[in-house]
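K.L.:
Kindly return the folded structure for what I paste below:
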Amino acid sequence: MDNSYIFITGASSGLGEATAKLLSKQYNVVLNGRDEDRLNSVANDCIKNGNKVETFSFDLVRAQEVAEQLTNFLIKKNIEVFCFIHFAGMTEVLPISKTKYSVGLEVMNVNYFSATEIISTLLKKKSNHKALKNVILVSSIISEGGKKYQPHYCASKGAINSLTHALACELAPSVRVNAVSPGSFKTRIVDTVFVDQTEDWNPPTLLAPGDVEDLAKVVRFLVSDDSSYITGQIINVDGGERFPKF
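P.N.:
Now for the predicted structure:
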């Protein structure tokens, strides 16, 4: 188990950071992010938990390059990834009449295509010795309900849902594939979308507003053997946000 790791993208902030810090208490982790300074800061916090921590600083907007870069990294570090968690994400806040193909492609590269490239790489004997056993993708509740001015983001998360189902069928029984579908959590990406709501954070949830650790604990469950009979599921973690409050 000494060279067995969990690989977490989007680990330099928000939900990915919280999950990295929680999981590093029990597992070795490889952390990915594009902000190298923030990534190193998170890594330093994780190291304090006593397990091994490696960083793979790479901007997943360059999805077409990630397979080669990740393969070289894994071979050089002699790392085997048994679990992949894809938190990396970006959005755009524009009406469809003002969006551009280039922006949409960047969103899809980070949110969707980088995930497929990484999973493909981790399934190869050359790069990962067929060590992969668990994939946890990150969707969003707006993949089903939609959100104005975020067409590419909504579409990318809908693609994640379909990918979860498709890969669960394809990779069983050797690899489990599930997704978590967060509601509104206070993260930097939410601050970008709702600039005027950052001071008075009050999402429309049935329960009290959630903390990023609430989502991280669900991911920890999916990593663990306690979830060994769960695959192909998209688990909403939203405090009842999808339901009307009366």
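K.L.:
C-alpha from now on. contacts and neighbour counts both.
P.N.:
OK.
K.L.:
Please determine how far the most centrally placed residue in the chain is located from His129.
P.N.:
Central residue of the chain (Cα atoms, centre = their mean): Phe87, 1.7 Å from the mean position. Using Cα to Cα, to the nearest Å, Phe87 is found at 24 Å from His129.
K.L.:
next one: Leu94
P.N.:
Going from Leu94 to His129 by Cα to Cα gives 43 Å.
K.L.:
here's the other one to compare against:
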Amino acid sequence: MGQEYILVTGATSGIGAALAQGLVRDGVPVVACGRNRERLDMFMKLGGGGITLSYPFDLTDTAHLEGSLTAFLADHACNIRGFVHCAGVYPIAPLRMMSDADAHDVMDVNLFSAMAILRALVKKRVNHGALASVVMVSSINSYRGASGFTAYCASKGAVDAFVRAAATELAPRVRINAVRSGIIQTHGTDEQTKEAQAIFQQPEAHGYLLGNGSTDDVVSMIRYLLSERARWITGQCFTVDGGLTAH
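P.N.:
Prediction:
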């Protein structure tokens, strides 16, 4: 078997970037996946104790993803022991204005790309039985409605359901869980609605009992679920939201 890595999608921004960079700093080998080659190149220059491989790919191209990843792993003689799907898109539009193309892109990136990746990783001839743990980044919007986010909410609800189904199929060799995040201020959310900005300015007034969260708050849960400390946990969706859904 070759060197074992953690594959992180969405590794160039937000939660994905914080996770990938933290793993590299701690000496963990990482395959960083993103569609922006320039940002991936910048990530590769950060250095750290871990080995980093860059895998540029547009996750909307789900038809070619499994074959592309299979070839990538063979070319680099590497295996994936952990997979974290952080990539996500969230176009803001009323349902009446949401195009089929935009809706399909949301489902492709947020769910179907992860399914294509897993199809490759669970094949012994591709990944040699290395995969042990999978974490999907979900959202509290998987069960809380949000105006203008119909496709996003639907995709995250599907992620939660997929995790439960895949856990029953992949056990006992592979554990799969999800982390439902509350709203976290990142470069992506900086470009969101005035409502989002109002939450960041007064989180407690909008139900976030513990104030604003950070990417590190979500990353710590992801890393726990990746680790052997979570060896008896699968098929679960953990909420990390500063207490928003406690009331």
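K.L.:
Could you get me the TM-score between them?
P.N.:
Once superposed, the chains reach a TM-score of 0.94 (TM-score structural alignment, normalised by the length of the first structure), with 242 aligned residues with a Cα RMSD of 1.6 Å.
K.L.:
Phe83 of the second structure against Asn127, yeah?
P.N.:
No. Using Cα atoms under 8 Å, Phe83 of the second structure is not in contact with Asn127, being 11.9 Å away.
K.L.:
Those two - which one has more neighbours?
P.N.:
Phe83 (25 against 22; other Cα atoms under 10 Å).
K.L.:
which SS state does that one fall under?
P.N.:
Of the three states, Phe83 of the second structure takes strand under DSSP: H, G, I helix; E, B strand; the rest coil.
K.L.:
what's the answer for Leu137 of the first structure, then?
P.N.:
Of the three states, Leu137 of the first structure takes strand under three-state DSSP.
K.L.:
Please report the distance of the closest residue to it other than its chain neighbours from Gln197 of the first structure.
P.N.:
Spatially, and ignoring its direct neighbours in sequence, Leu137 of the first structure is nearest to Ala179 (4.4 Å; Cα to Cα, 6 or more residues apart in numbering). Look at Ala179 of the first structure and Gln197 of the first structure: by Cα to Cα, they are 28 Å apart.
K.L.:
who's more crowded, these two?
P.N.:
Neighbour count, other Cα under 10 Å: between Ala179 of the first structure and Gln197, Ala179 has more, with 26 against 12.
K.L.:
tell me what whichever strand or helix holds the more buried one is packed against?
P.N.:
Ala179 of the first structure belongs to strand 176-182 when assigned by DSSP states H and E. Contact here means 3 or more Cα pairs under 8 Å, 6 or more residues apart in numbering; DSSP states H and E; on that basis strand 176-182 of the first structure packs against strand 134-138, helix 151-171, helix 212-223, strand 234-237.
K.L.:
One more pass at 7 Å, please.
P.N.:
strand 134-138, helix 151-171, strand 234-237 (3 or more Cα pairs under 7 Å, 6 or more residues apart in numbering; DSSP states H and E).
K.L.:
moving C-terminal of that strand, what's the next helix or strand?
P.N.:
Where DSSP H and E defines the elements, the next helix or strand beyond strand 176-182 of the first structure is helix 188-193.
K.L.:
ok, average deviation of that following helix from the second structure?
P.N.:
Following the fit onto the second structure, the mean deviation recorded for helix 188-193 of the first structure is 2.5 Å by mean Cα distance after the TM-score superposition for the first structure.
K.L.:
what does that helix rub up against?
P.N.:
Residues from elsewhere that reach helix 188-193 of the first structure (Cα atoms under 7 Å, 6 or more residues apart in numbering): 14, 93, 198.
K.L.:
Relative to the whole chain's centre, how far out is that helix?
P.N.:
Chain-centre distance of helix 188-193 of the first structure: 16 Å, with Cα atoms, centre = their mean, to the nearest Å.
K.L.:
And for stretch 168-175 of the first structure?
P.N.:
Chain-centre distance of stretch 168-175 of the first structure: 19 Å, with Cα atoms, centre = their mean.
K.L.:
Quote the end-to-end distance of that stretch.
P.N.:
Distance between the two ends of stretch 168-175 of the first structure: 8 Å, counting by Cα to Cα.
K.L.:
which residues touch it?
P.N.:
Outside stretch 168-175 of the first structure, the residues that touch it by Cα under 7 Å, 6+ apart are 132-134, 176-177, 231-232.
K.L.:
One more: stretch 40-56 of the first structure?
P.N.:
The contact list for stretch 40-56 of the first structure (Cα under 7 Å, 6+ apart) reads 12, 17, 21, 24-25, 27-32.
K.L.:
Those in helices, which ones?
P.N.:
17, 21 (DSSP state H).
K.L.:
Nearest to Ser184 of the first structure among the contacts of stretch 40-56 of the first structure?
P.N.:
The nearest member of the contacts of stretch 40-56 of the first structure to Ser184 of the first structure, counting by Cα to Cα, is Glu17 at 16.2 Å.
K.L.:
how about Ala208 of the first structure, what's its partner in the second structure?
P.N.:
Here Ala208 of the first structure is matched to Gly211 in the second structure, going by TM-score structural alignment.
K.L.:
So that match lies in a helix, does it not?
P.N.:
No. Counting by three-state DSSP, Gly211 of the second structure falls outside a helix, being coil.
K.L.:
Would you agree it is in contact with Gln201?
P.N.:
No. With contacts counted by Cα atoms under 7 Å, Gly211 of the second structure stays clear of Gln201, the gap being 9.6 Å.
K.L.:
higher neighbour count, these two?
P.N.:
Taking neighbours as other Cα under 10 Å, Gly211 of the second structure and Gln201 compare with Gly211 leading, 19 against 13.
K.L.:
For Gly242 of the second structure, see how far away the more buried one is.
P.N.:
The value you get for Gly211 of the second structure to Gly242 of the second structure, if Cα to Cα is used, is 7 Å.
K.L.:
Same check on Leu209 of the second structure?
P.N.:
For Leu209 of the second structure relative to Gly242 of the second structure (Cα to Cα), the value is 6 Å.
K.L.:
What is the burial count for Pro172 of the second structure?
P.N.:
Per other Cα under 10 Å, the neighbour tally for Pro172 of the second structure reads 12.
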